[in-house]
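J.: next input, structure requested:
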Amino acid sequence: MKAQRVEQLDDRWLRVGGVAFFVGLSIYTFKAYEHPFSLATLNLLIESVVNSAATWETDRWILRRFQRRYPALHQARKRLLLAIPLCWLCNVLIDWAVMWVVDVTGFRPPYPWAVYMQTITSGLVIAFLITGIQEALFYFSRLLQAEKEKEQLQKENLQTQLDSLKKQVNPHFLFNSLNTLSYLIGEDAERAEEFLDEMCKVYRYLLRNNENELTNLATELQFIRSYFHLLKTRYGDSLHLDLAIEPSYEQSLLPSLTLQLLVENAVKHNVIHKDYPLTVHISTQPNGLLMVRNNLQKKVQHVASNQVGLSNIASKFNLLKQPEIQVTQTDTEFRVTVPLIQPKP
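T.: Got it, this is the predicted structure:
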């Protein structure tokens, strides 16, 4: 089975500290602190560093192999059951090898056979200690990695859903604009040409702005003024736009094209006639909200919809983990209130 690549925390200081601990333990066991500057103490120090480093690094290498082969958190028991016996055996062999070299070279006083036997017990204790520390570090690093992957997956999923929602807007806007252009061609060729020029400007801006997840209120208002110019070409004085925006909120953020969808929703579902003019009011509220409202004069006939209006806006705010939009309808008025997102400093 192919080993899985697992990101792990940097354990360099842990390894240095572990070796230092075992060296200090050897110095304490042999009471070398009583003669700190003697040749015997220096030899013991060298032997302890070699033995401790070899033991720690060997146990770490063995456990890392099993961690890569069985990386899941629930496989911790399996990793330890396989690693500890092997580490125990290697610890005993390393101790015996070091002591044998010491005995053969006369580097230090020879070890009695009883000490060789004691390493069987101490080797097991050390195997438990090293693998336990290394496994705890591995477990913690896997938790951090799992949380990071979860966060990245959520971010990618959010971006995918937002992109899907944004792609619904452009065809819808183009469809309505072409309908208007088709109407004007039959009524007034000159106005149709003028409308086509404005539509190109607006659509070019729309494409550029729709690439962004969020935009500031000032940019949205600039677009709405251009977009409303197209609507006025068709409806004339039967359609009005009233803006009451507090300048302090102009840099607040909201999902791109939110205002365009709300204005389009008002135009689509209401009668627009010189005897029944439609007025769209866009205003900021003291509590950091943006309200878009219009006088209610519903069309009698059924209006086809491809469901990219209010549901699209609500989905965007939901995906961005913002408060829900508020939709209110009375006998005379239709209101949609959306939260303004404060930019990060």
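J.: alpha carbons only for contacts and neighbour counts from here, please
T.: Fine.
J.: all helices of the stretch 101-250 of the chain, in order?
T.: 113-187, 189-209, 217-235 (DSSP state H, counting those that start in this stretch).
J.: can you redo those as JSON lines with mean neighbour count?
T.: Output for those, formatted as JSON lines (neighbours: other CA atoms under 10 Å):
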{"stretch": "helix 113-187", "mean neighbour count": "15"}
{"stretch": "helix 189-209", "mean neighbour count": "15"}
{"stretch": "helix 217-235", "mean neighbour count": "18"}
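J.: any chance of CSV for those helices, columns distance to Thr41?
T.: CSV is the format used below for the helices of the stretch 101-250 of the chain (distance: least, CA to CA, whole Å):
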stretch, distance to Thr41
helix 113-187, 19
helix 189-209, 74
helix 217-235, 75
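J.: and Leu262, which of those helices is closest to it?
T.: helix 217-235 (10.3 Å; CA to CA).
J.: contacts for that closest one next, please.
T.: Defining contact as CA atoms under 8 Å, 6 or more residues apart in numbering, one finds that helix 217-235 is touched by 180, 184, 191, 195, 198-199, 202, 205-206, 239, 241, 249-254, 256-260, 272-273.
J.: let's compare: structure for the following, please.
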Amino acid sequence: MHKHSYKLFRIYGYPGFGLFLYLILVLLNPYERSYNSWRFYKQLDFILEFIFCTTFAAVLFETGIQLTILLNKWYPWETRMKSRFGIQLSLHIAIVYLLLNIFFKYKFPARFEYDELLLRQTIIVGVICSLLVTAVFTAEYFFYKWNDAKLKSLEMEQLTTQAQLDALKLQLDPHFLFNNLSIVTALVEDQPATAISYLVKLSSIYRYMLANRMHNMIPLKDELEFIKAYLFLYKIRYGEGIKVNIKDSTNVCNLCLPPLTLQLLIENAIKHNIFSANTPLNIHIYFPDAESMIVENNKAPKIIQEPGTNVGLKNIHERYRLLSQKTPVITDDQHFFRVEIPLFTSEQNFK
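T.: Alright, predicted model coming up:
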């Protein structure tokens, strides 16, 4: 929930609503009674009654503000919306009722005619205003929740677009294209069947990116199919230098994750480490439970890191932060680098 000082409201709202309450209380009283009372009023008496109404208005809204702040900590709106509204309204009415009874126990001069009738009228007005105040703070919560969701959606779209652009930059990098073309050229003469498979996998990579460019979440099975095609290119290029072991994903294949997550993690591992056929980079992708995926690789760190290292990890972390309270867990020890990725049960709420 957003924090507010309510400074301007306290300065202008309390006196304005106090005047409004003063007029209401005057109109609630019988004309003869009000007229007879005012005959004995001094100028100071009108001022005192206005101060009373302004104080009453300040109490109504200030208790509402403080109750909102307190309950946001101990019983937030997200817990139970209806019960939160009922608790806040009940507490507000109880506080107003108690304060009014204490106030009316004081013996005022007879000309004010602060009797049981005025007490009941003031309590009724207090209950109505308590309902109004609680409704205002409820509406405020919904407004800022909607506004936050809108801002997060925009930020999420930007991050998703940036992730896709980063991934496309990897594919469209001149060195990457040159290497791929060189590999295809070499394969055409000696291994034409492999060259065809290489081109098919390369086209499927672009197709996947274009098909999922507007999605915040995709099924895990689609991401795994994509990453297999993506790894095929690296397998041809590096041979036994990169080994990837993907465990059985049958139980979690329908779960979802942000698109290109696996690619960014694998790119991160390749950028970080030195590897060869004798000392390969071993990447393990497995599923410890029905709610997460782990991508783990052995470590042989490069002395000089390539530009842009860890950008992918930051992007993944930011996207998860916007999608839910679950965020990736990174474990970086002496021998292994491990990232635990939360999985979601549905993609419908994230598009």
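J.: TM-score, when you put one on top of the other?
T.: Once superposed, the chains reach a TM-score of 0.61 (TM-score structural alignment, normalised by the length of structure 1), with 254 aligned residues with a CA RMSD of 3.6 Å.
J.: of all the helices of the stretch 101-250 of structure 1, which one comes closest to Gly24 of structure 1?
T.: From these, taking CA to CA, the stretch that ends up closest is helix 113-187, at 14.3 Å.
J.: how about Gln251 of structure 1: what's its closest non-neighbour residue?
T.: Excluding the flanking residues, the one nearest Gln251 of structure 1 by CA to CA, 6 or more residues apart in numbering is Asn216, at 5.1 Å.
J.: count the neighbours of the counterpart of that neighbour in structure 2 for me.
T.: Residue pairing (TM-score structural alignment): Asn216 of structure 1 is matched to Pro219 of structure 2. Neighbour count of Pro219 of structure 2, defined by other CA atoms under 10 Å: 20.
J.: state the distance from Asn310 of structure 2 to Leu264 of structure 2.
T.: For Asn310 of structure 2, the distance to Leu264 of structure 2 (CA to CA, to the nearest Å) stands at 9 Å.
J.: next: Tyr234 of structure 2.
T.: The value you get for Tyr234 of structure 2 to Leu264 of structure 2, if CA to CA is used, is 14 Å.
J.: so the match of Asn216 of structure 1 touches Cys256, yeah?
T.: Yes. Counting by CA atoms under 8 Å, Pro219 of structure 2 does reach Cys256; the two are 4.3 Å apart.
J.: name the residues contacting each of those two.
T.: Glu347.
J.: so who does the aligned partner of Tyr206 of structure 2 in structure 1 touch?
T.: Mapped onto structure 1 by TM-score structural alignment, Tyr206 of structure 2 lines up with Tyr203. Listed by CA under 8 Å, 6+ apart, the contact set of Tyr203 of structure 1 reads Leu174.
J.: also Ala244 of structure 1?
T.: His281, Ile282, Ser283, Thr284.
J.: what does it align to in structure 2?
T.: With TM-score structural alignment as the criterion, Ala244 of structure 1 matches Lys247.
J.: so which bit of structure 1 is stretch 70-83 of structure 2 matched to?
T.: The aligned range for stretch 70-83 of structure 2 is empty, by TM-score structural alignment.
J.: list the buried residues of stretch 86-101 of structure 2.
T.: Buried residues in stretch 86-101 of structure 2, defined by neighbour count with 16 or more other CA atoms under 10 Å: Gln88, Leu89, His92, Ile93, Ile95, Val96, Tyr97, Leu100.
J.: from those, pick the one nearest Phe50 of structure 2.
T.: Leu100 (15.8 Å).
J.: what's the helix or strand for that closest one?
T.: helix 81-104 (DSSP states H and E).
J.: who are the packing partners of that helix?
T.: Helix 81-104 of structure 2 sits against helix 43-74, helix 116-172, with contacts defined as 3 or more CA pairs under 8 Å, 6 or more residues apart in numbering; DSSP states H and E.
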